[in-house]
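Visitor: Quick one, what's the 3D model for this:
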Amino acid sequence: MKRTDYQPPIQMETLNLKSLERIQPIPKQEFIKRYYRTQQPVLIENLTDTWNGKWTFDHIRALAGEQTIPLYNNKPAEGKESVYEPVMKMRFGDYIDLLKAEPTDLRIFFYTLKDHCPQLLEEFEYPDIGLRFFKRLPALFFGGGLSKVFPHYDIDLPDNLHIHFEGTKRVVLFGPDQSKNLYKVPFSIHNIDKIDLDNPDFDRYPALKNVQGYEVYMKHGDALYMPSGWWHYITYLDGGFSMTLRALPRTPRRVAQMLYNVFVMRLVDNSMRKISGQRWLDFKERWAYRRTQRALQKPA
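Guide: Next up, the predicted model:
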């Protein structure tokens, strides 16, 4: 009997994303010319092959498994809550076991090696790609198979080399020029947290139709160059961790913007949040929405 009740699957609209370029290691001067000076992101495969074999869950557990670590989840901070306040604490070894056993949205944010696990500083090589890395702040980030890192750019505007270990993660990147279409929140480094970039609501947020970005999937040992001011939205597809190496801003204009972000913008935002709580957050989101909608309606 011929079926007449079949309905084709609904095709959901998605963002305009291109696959990010993947390259093999190249000479330093070529990297500077093609990517650093042009501020173009790129994923470099096999850049860490000489040392990444030790960078595993089991090795981290052996070095730091007895530490107590703060954990965060996917829920945005509300009201007067601090974004730096963890949702819980756990023994590091138990957290690693959890990552290996089942999906979780619990993640570790900015685990600095110099402060917490200096042994690891002796177990990697700074890639010689032309970046002057700030050697005080190599930091690790851990996440489980349900972890997402909301879209944002780094407040201190570094050029980042983001190296992934264990598991797989998806990274979506947007250039600084895309802030106008992402509904960037004033006095912040993120967009409206109600926006779901995996299932964008183009009716509610029509400017998202104009967004252009890149998508890349990272596996163990991959190194992702993220230029200064680039937005990144990260999804852990299974348990894994990454290390970020940071290079300070390279131009006077970027340095000035970094100083403003760190010493003025953040101070204003934190102060208003302590005074007004959720009212300040709601006000900023309405401001972001109105500003983006007005820009969208201006003639080209």
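Visitor: When you work out contacts or count neighbours from here on, use the C-alpha atoms and nothing else.
Guide: Will do.
Visitor: What count of nearby residues applies to Q119?
Guide: The tally of other residues near Q119 (other Cα atoms under 10 Å) stands at 11.
Visitor: Quickly note the distance from it to Y183.
Guide: Going from Q119 to Y183 by Cα to Cα, to the nearest Å gives 41 Å.
Visitor: Check whether N160 really touches M226, as I assumed.
Guide: Yes - the pair N160 and M226 passes the contact test of Cα atoms under 8 Å, sitting 5.1 Å apart.
Visitor: name the element the residue positioned nearest the centre of the chain belongs to?
Guide: Centroid-nearest residue in the chain: H232, 4.3 Å away (criterion: Cα atoms, centre = their mean). Here H232 sits within strand 231-236, counting by DSSP states H and E.
Visitor: can you list contacts of that strand?
Guide: If you take Cα atoms under 8 Å, 6 or more residues apart in numbering as the criterion, strand 231-236 is touched by 143-154, 168-176.
Visitor: Kindly report the same for stretch 214-226.
Guide: 17-20, 40-49, 52, 159-174.
Visitor: For this protein, just list every one of the helices.
Guide: Per DSSP state H, the chain carries helices over the ranges 28-31, 57-64, 92-101, 113-116, 252-260, 266-276, 278-297.
Visitor: got the buried residues for the third one?
Guide: Neighbour counts using 16 or more other Cα atoms under 10 Å place F92, G93, Y95, I96, L99, K100 of helix 92-101 among the buried residues.
Visitor: my read: the first one touches P70, true?
Guide: No - under the criterion of Cα under 8 Å, F92 is not in contact with P70, lying 9.1 Å apart.
Visitor: please give me the structure for this one as well, since I'd like to look at both together:
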Amino acid sequence: MGINLKPIDIVDDISKEEFFEKYLKPRRPVVIKNMAKKWPAYQKWTMEYMKEVVGDVEVPLYDSSKADPSAPINASAAQMKFGDYIDLIQREPTDLRIFLFDPIKYAPKLLEDYISPKELMGGFLDKYPNMFFGGKGSVTFLHFDIDMAHIFHTHFNGRKHVLLFDYKWRERLYQIPYATYALEDYDIENPDFTKFPALDGVEGIECFLEHGDTLFMPTGWWHWMKYLDGSFSISLRAWDKSWAVKAHSLWNLTVQRKFDDIMKSSFKKKYMDWKEKMAVKRAEIALKRGLPR
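Guide: The predicted model follows:
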């Protein structure tokens, strides 16, 4: 009984041809050890440097509490000056995280510190990176990215534990309807298979990121992340060439999100209770049918 986790493939460097055949084409994650070592950020991006360039910016903070049924997706739990937050995560463990932060907006010179790996693939959204900061022990709940982009996720100044699951496992992971995240009532590190039997037998990939490691997450892959140290990451996003994936992204970002926000504001807890019941029902059906095959 359990979730079947395999270690991720790890390479020091990789050619465009090998990357395409082994990882991009089959949509398989990989950790690239040396990619970020070519960036100025590899040496420059310390906690103190980030404080220096964007320390006075007020940032939204997110915690590990269960989502408020009436709140829009990505609603923050608190606000704090970025510099004060950096001091906090260096000083002590905290479950507060910074999510989808765009530092380029406040410090354009940071654009000079990293290089999109266009030698591996195209489609990068060069001017729209996202950064993520977390205190020791903080967790990013299990989800897949709403825009369905490929992601090159590079970590700095510490360690991060990552669990990854192919999109095909979404029902067995108890995906919430009209959302890109899973039921928040189980601990993916130590699930209760009696309460959540559909998790038994789910297959995933596990990795531990260190300073400068780059994780390639293909479109649609579910991910759960835990900060083992106060640290941060940057995600560089690239569009998939498939028009079906682009259409899925557009649907998620427009129709689905708008519908979900309207239903939340109109029916609040009643709507969330229905969604959670449906997540359980769909997971049980998928398990009974032996899905995915």
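Visitor: In space, what's closest to R266 of structure 1 - neighbours in sequence excluded?
Guide: What sits nearest to R266 of structure 1 in space, not counting adjacent residues and going by Cα to Cα, 6 or more residues apart in numbering, is F187, at 7.0 Å.
Visitor: Can you get me a residue count around the one you found?
Guide: Neighbourhood size, F187 of structure 1 [other Cα under 10 Å]: 15.
Visitor: quick one: contacts for it?
Guide: Taking Cα under 8 Å, 6+ apart, one finds M265, R266, V268, D269 in contact with F187 of structure 1.
Visitor: most surrounded residue in these?
Guide: With neighbours taken as other Cα under 10 Å, the top of these is M265, carrying 19 neighbours.
Visitor: That one maps to what in structure 2?
Guide: Aligned counterpart of M265 of structure 1 in structure 2: Q256 (TM-score structural alignment).
Visitor: What are the boundaries of the strands in the stretch 101-250 of structure 1?
Guide: 108-112, 139-143, 148-152, 159-165, 169-174, 212-218, 223-226, 231-236, 240-247 (DSSP state E, counting those that start in this stretch).
Visitor: equivalent range in structure 2 for the second one?
Guide: Under the alignment (TM-score structural alignment), strand 139-143 of structure 1 falls on residues 130-134 in structure 2.
Visitor: ok, residues contacting the matching stretch?
Guide: 89, 94-103, 227, 229-236.
Visitor: So for the residue nearest to the centre of structure 1, what's the nearest residue that isn't a sequence neighbour?
Guide: Closest residue to H232 of structure 1 in three dimensions, ignoring its sequence neighbours and counting by Cα to Cα, 6+ apart: L173, at 4.7 Å.
Visitor: mind listing what the equivalent of the one you found over in structure 2 touches?
Guide: Matched to structure 2 by TM-score structural alignment, L173 of structure 1 sits across from L164. Residues near L164 of structure 2 by Cα under 8 Å, 6+ apart: G204, I205, E206, W221, W222, H223, W224.
Visitor: For E184 of structure 2, see how far away T140 of structure 2 is.
Guide: 11 Å.
Visitor: Oh, that last question was meant for S70 of structure 2, not what I typed.
Guide: Taking Cα to Cα, one finds S70 of structure 2 at 16 Å from E184 of structure 2.
Visitor: what does K288 of structure 2 give?
Guide: From K288 of structure 2 to E184 of structure 2 the distance is 22 Å (Cα to Cα).
Visitor: Those two - which one has more neighbours?
Guide: The residue with more neighbours, out of K288 of structure 2 and E184, is E184; 17 against 10, by other Cα under 10 Å.
Visitor: aligned partner of that one in structure 1?
Guide: In structure 1, E184 of structure 2 lands on D193 (TM-score structural alignment).
Visitor: Could you measure from its match over to V149 of structure 1?
Guide: The value you get for D193 of structure 1 to V149 of structure 1, if Cα to Cα is used, is 11 Å.
Visitor: what does L137 of structure 1 give?
Guide: Relative to V149 of structure 1, L137 of structure 1 is positioned 20 Å away (Cα to Cα).
Visitor: got it, and D177 of structure 1?
Guide: Relative to V149 of structure 1, and taking Cα to Cα, D177 of structure 1 is found at 21 Å.
Visitor: ditto for R273 of structure 1
Guide: According to Cα to Cα, R273 of structure 1 stands 21 Å off from V149 of structure 1.
Visitor: Equivalent analysis for E166 of structure 1, please.
Guide: 17 Å.
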